[in-house]
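Participant: okay, sequence plus prediction incoming.
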Amino acid sequence: MISHVHLGVADFERSSAFYKPLMAELGLLLKFSDAAKAWAGWVAPDAPRPLFLIGKPFDGAAAAPGNGQMVALLAPTRASVDHAHALALSLGAACEGAPGLRPQYHPDYYGAYFRDPDGNKLCVCCHDAEAGS
């Protein structure tokens, strides 16, 4: 259903340093990175799409997060949610919700929320039951 998601960033180098280890933690592969064009994209190892992209806004205006907009990234396990959230915070993210169950979404929904250095809101979540249960 989704081809790609693009988040506008103000400082490509800073954002690249933030997203490269975060995407690696989630098992996503860097498909391309072009500092001259100030954009980069990641993809799952087993599919060509969807792409997660960061870059300078096409219109040349300042990057700004949207109110009510959020990108949710799928994590393979609940432990990966925990690790990705901690990693994001160590890389300068602001916490918007600690890792934990969110049964109001469904019984096995485990997620964490944060804002990247540009203020874009992200979620890392796992929809699977805890391993061994």
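Facilitator: Received it, and whenever you're ready, just let me know what you need.
Participant: CA atoms for contacts and neighbours, from now on please.
Facilitator: Fine.
Participant: can you give me the strands for the chain?
Facilitator: 4-8, 29-34, 39-43, 51-55, 71-74, 94-101, 110-115, 121-126 (DSSP state E).
Participant: list of residues touching the longest one?
Facilitator: Residues outside strand 94-101 that contact it (C-alpha atoms under 8 Å, 6 or more residues apart in numbering) are 81-82, 85, 89, 107-117.
Participant: which parts of it are buried?
Facilitator: 94-95, 99, 101 (16 or more other C-alpha atoms under 10 Å).
Participant: just give me the closest of the residues you listed to residue 72.
Facilitator: residue 99 (13.3 Å; C-alpha to C-alpha).
Participant: returning to what we had before: adding distance to residue 63, write the strands of the chain out as a markdown table.
Facilitator: Output for the strands of the chain, formatted as a markdown table (distance: least, C-alpha to C-alpha, whole Å):
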| stretch | distance to residue 63 |
| --- | --- |
| strand 4-8 | 5 |
| strand 29-34 | 18 |
| strand 39-43 | 13 |
| strand 51-55 | 9 |
| strand 71-74 | 16 |
| strand 94-101 | 18 |
| strand 110-115 | 14 |
| strand 121-126 | 13 |
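Participant: here comes the other one, which I'd like you to weigh against the first:
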Amino acid sequence: MYSHNMVGSNDIEASKKFYDATFQAIGGKPAIVDDKGRLIYMHKGGLFLVGAPIDGEPASIGNGCTIGFAMENPEQANAWHDAGIAAGGTSIEDPPGVREGGFGQLYLAYLRDPSGNKLCALHRVV
């Protein structure tokens, strides 16, 4: 069902620095920039885009919205988290680690990107 996700940004250069770092930390490549200035990331069959809102209004975060990225292991989640902080992101929620819940054990790490979008690195612990 999932095809892609796009978040808004009011500072494309700060977003590029942040997302290039987090995707490269998990084996991805830097953004492709299209003719409209949008950042396009392709990794493991997923498509993630960053751009200024097309309606000309400022970008804003979705209250209650979290975008999750699948991680291969806790070490990859930590590398993603560390790269995000170093590239201008903010660590939020509890520190990276295992949480118990209705879906079993999950290793989770949360960040906000430079525009305030909430992101999560998730590894299902077996």
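Facilitator: Yes, it's here. Source: prediction; values computed, not measured.
Participant: rewinding a little: and the contacts of strand 94-101 of the first structure, which of them are buried?
Facilitator: 81-82, 85, 89, 108-117.
Participant: need the max-distance pair from the contacts of strand 94-101 of the first structure.
Facilitator: Among these, 107 and 117 lie farthest apart (C-alpha to C-alpha), at 31.1 Å.
Participant: before we move on, the earlier item: so which of the strands of the first structure comes closest to residue 21 of the first structure?
Facilitator: Of all the strands of the first structure, it is strand 29-34 that lies closest to residue 21 of the first structure, at 10.2 Å by C-alpha to C-alpha.
Participant: between strand 51-55 and the closest one, find me the angle.
Facilitator: For strand 29-34 of the first structure against strand 51-55, the angle by axes from the mean of the first three to the mean of the last three C-alpha atoms, to 10 degrees is 30 degrees.
Participant: contact partners of strand 29-34 of the first structure?
Facilitator: 20, 23, 39-45.
Participant: buried sites along that strand?
Facilitator: In strand 29-34 of the first structure, counting by 16+ other C-alpha under 10 Å, buried: 29-30, 33.
Participant: so which of those would you say is closest to residue 128 of the first structure?
Facilitator: residue 29 (22.2 Å).
Participant: for residue 42 of the first structure, see how far away that closest one is.
Facilitator: Note on residue 29 of the first structure: its distance to residue 42 of the first structure, by C-alpha to C-alpha, to the nearest Å, is 5 Å.
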